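Undergrad: Got a sequence here, can you model it:
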Amino acid sequence: MSNLVIKNLHVSVETNEGDKPILHGVDLTINPGEIHAIMGPNGSGKSTLAYALAGHPKYTITEGEVLLEGENIVEMPADERARAGLFLAMQYPVEVPGVTVSNFLRTAKTAIDGEAPALRTWVSDLKDSMKALRMDDDFAQRDLNTGFSGGEKKRNEILQMKLLKPKFAVLDETDSGLDVDALRIVSEGVNSVHGETNVGIALITHYTRILQYIKPDHVHVFVDGKVAESGGAELATQLENEGYDRFL
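TA: Presented below is the predicted three-dimensional model:
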C-alpha cells in the first residue's frame, strides 16, 4: 500500500549513561496527501520519532515496524530510506562550510533519483523554487546553512523538500525560531509542495500557530513516548485552550 505505517514502535536513544528508552509503542498511519500534526510537551518523544524514522544512528528501533509502501525500512540506513521516499526537515539544520547550497541540492537530487538532473532544467527548477520561497538568487551560492538566520535555515529545508519530492515528509518543529513573516513564507512553501506532489506529512510542533497556515487532517498528542490521544483539527484548538495538563 502507498502509505507510511508505524506499528508498535519502540525506540531507545544513546546517552552517556547508556541506552535510554524513549518511545513505548507508537502506532500511526499516514496516507498520501494527509497532514498529521504531532503535538506534545517537551521531552514527550516527538523529535525521537522523527530521527528514528529517518535512520539517525543514535536512535535504535528495539521493537516494531516502519512500513513505507509495504516495505519495512527499519534495517535500512538513512540514505536508503531517503531513496525510498522519506524526508526529514530537521529542527536544527547542520552548517556545512565549503559546500554551497546549489552543490548540496544537486548532489542530493542525484543520489535520490540515481542520475544527475539535466543542468539547464535543474537551474530553472532551482530558481523557480527559490523564488517561491522568496530567496535571493545569490542564496544558492552561499555555504550550506553557514551564517543563515533561523528563517533561512528553515526555508532551505523546505527548498530541499520542494526539489527532492519525497513521498512522505517529517517536519521536525519547522516553526521553531521563526518570526511571523518567516512562518508564513515557510508554511506557504509546505502547502505548495503538498499541493504539487500529494506528499504525506507528519508535522511536529509545540504550538498551534503554524496550524493556522498548514491545516492538519489529523492531530496526535504525544505524551511519555506514545500517542495519548488522536483527533481532528479541533483537538489542536482544545490543546491551545487547555494545554497538556490533563495528559500529565
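
Undergrad: rest of the way, CA atoms for contacts and neighbours
TA: Noted.

Undergrad: Could you list the buried residues of stretch 20-28?
TA: For stretch 20-28, a neighbour-count test (16 or more other Cα atoms under 10 Å) marks Pro21, Ile22, Leu23, His24, Gly25, Val26, Asp27, Leu28 as buried.

Undergrad: ok, residues contacting whichever strand or helix holds the fourth one?
TA: His24 belongs to strand 18-30 when assigned by DSSP states H and E. Under the contact criterion Cα atoms under 8 Å, 6 or more residues apart in numbering, strand 18-30 has outside partners 3-14, 36, 45, 48-49, 64, 200-202, 224-227.

Undergrad: Of those, which belong to strands?
TA: 4-14, 36, 64, 200-202, 226-227 (DSSP state E).

Undergrad: If any of these are buried, give me the ChimeraX selection for them.
TA: Remark: buried members of the ones in strands among the contacts of strand 18-30, expressed as a ChimeraX selection using 16+ other Cα under 10 Å:
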select :4,5,6,7,8,9,10,11,12,13,36,64,200,201,202,226,227
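
Undergrad: quick revisit: output the buried residues of stretch 20-28 in CSV, with distance to Leu248 appended to each entry.
TA: Shown next, in CSV, are the buried residues of stretch 20-28 (distance: Cα to Cα, whole Å):
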residue, distance to Leu248
Pro21, 18
Ile22, 16
Leu23, 16
His24, 16
Gly25, 18
Val26, 18
Asp27, 20
Leu28, 21
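
Undergrad: Second chain to compare with the first, below:
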Amino acid sequence: MSLNIQDLHATLENGTEILKGVTLEIPAGEIHAIMGPNGSGKSTLSKVIAGHEGYIPTSGSITLDGVDISDLSIDERSRQGIFLAFQYPNEVPGVSNANFIRAALQARLPKGEEIDAVAYYKNLYAQMDLLEMDRKFTARAVNEGFSGGEKKRNEILQMIMLDPRYCILDETDSGLDIDALKIVAKGVNSMRSADRGMLLITHYQRLLDYIKPDYVHVMSEGRIVRSGGPELALELEKDGYEFLKEAATA
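TA: This is a model prediction of the structure:
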C-alpha cells in the first residue's frame, strides 16, 4: 500500500518543463518530507499528484495502492483518498465551513445514503477543539476573513474530517507563528496511522521539530537529488543548499 510516483515529468500550460523525472514512493504508515530551494518544483509536484489542471504530466505514472490515477480528475483522485492542503487556501464566500465539509463527506457516500447530522457535528466539534478553533467558525464562510493561521487550521480540520489515505501538505507551516505551528502540528500528528501516508513540503526544518518524518528528500531543478533520514533536515538547516551549487559546478 503506497503512493508511488515513477519518473514523473510535467509542464506548465505554456510548455515550460518543471518536473524532470521525479521518482518517490510513500508507503502507508510513513511520513516523507521534501525540502529544496525556491523554484525547485516542490509545489508543482503536489499539484500534479492532486490533478491540478494547470500542470500537465507528460510522462511517468502516479499510482495509489497499485491503481494508476494519472488520468483521473481532481474530484476522482480525492475520492480515491488524496488530500492536498494548500500553501495559500482559497476563500469560498457564501458557503459555511460546516456545510462545505458536510457536502464533501456526503459526496463520498453511496447514492441514497445520508450523513448522520448528530454524529457529524459531534465529530466536527471534537476536531475543532483539538485545533483550538472557536465553534463559531462552523457558521463562517470558508476562509473568508480568516487570518493566515486560521486558514491553515481550517485546512487541517478539513483533512481530519475527510480522513484521506494520503495527505499532501504544501508548505502548511508558511506564515505561521510558533503557537499556530504547534497547533497545526498537533492536528497532523493526530492523523498518524499505519494506514495513512503523508508528504510534507517545507522550506524550514522547524516544522519537522513537531512532525517527525521518516525520510527527508531534497528537490532541485525538478528532480529529487538526495534522500536520507530526519538528520538530513538538520544538515540542510545548518549548511543550506550549497552542495547543490558544488554539484552543478563539479
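
Undergrad: Fetch the TM-score of the aligned pair.
TA: Laid over one another, the chains give 0.96 as their TM-score (TM-score structural alignment, normalised by the length of the first structure), with 243 aligned residues with a Cα RMSD of 1.0 Å.

Undergrad: just to revisit the earlier point, which among the buried residues of stretch 20-28 of the first structure gets closest to Met130 of the first structure?
TA: Of all the buried residues of stretch 20-28 of the first structure, Met130 of the first structure sits closest to Leu28, with 32.7 Å by Cα to Cα.

Undergrad: What does that closest one correspond to in the second structure?
TA: Leu28 of the first structure maps onto Leu24 in the second structure, with residues paired by TM-score structural alignment.

Undergrad: can you check Ala236 of the first structure too?
TA: Under the alignment (TM-score structural alignment), Ala236 of the first structure pairs with Ala233 of the second structure.

Undergrad: pretty sure its match is in a strand, no?
TA: No: according to DSSP: H, G, I helix; E, B strand; the rest coil, Ala233 of the second structure belongs to no strand; its state is helix.

Undergrad: residues in contact with the closest residue to it other than its chain neighbours?
TA: Nearest non-adjacent residue to Ala233 of the second structure, counting by Cα to Cα, 6 or more residues apart in numbering: Gln205, 5.7 Å away. By Cα under 8 Å, 6+ apart, the residues touching Gln205 of the second structure are Ala233, Leu234, Leu236, Glu237.

Undergrad: and the end-to-end length of stretch 6-24 of the second structure?
TA: For stretch 6-24 of the second structure, the first-to-last residue distance is 7 Å (Cα to Cα, to the nearest Å).

Undergrad: so Ala28 of the second structure makes contact with Asn4?
TA: No: Ala28 of the second structure is beyond contact range of Asn4, at 10.6 Å (criterion: Cα atoms under 8 Å).

Undergrad: quick one on the thing from earlier: work out the gap between the strand holding His24 of the first structure and the centre of the chain.
TA: Centroid separation between strand 18-30 of the first structure and its chain, computed with Cα atoms, centre = their mean, to the nearest Å, is 17 Å.

Undergrad: ok, now which ones touch Met51 of the second structure?
TA: You called it Met, but residue 51 of the second structure is Gly. Per Cα under 8 Å, 6+ apart, neighbours of Gly51 of the second structure: Ser70, Leu72, Ser73, Ile74, Arg77.

Undergrad: switch the cut-off to 7 Å
TA: Contact partners of Gly51 of the second structure, counting by Cα atoms under 7 Å, 6 or more residues apart in numbering, are Ser73, Ile74.

Undergrad: Which residue of the first structure sits opposite it in the alignment?
TA: Match for Gly51 of the second structure (TM-score structural alignment): Gly55.

Undergrad: quick one: its match and Leu49 of the first structure, what's the gap?
TA: 10 Å.

Undergrad: What of Thr208 of the first structure?
TA: Distance of Thr208 of the first structure to Leu49 of the first structure, given as Cα to Cα: 20 Å.
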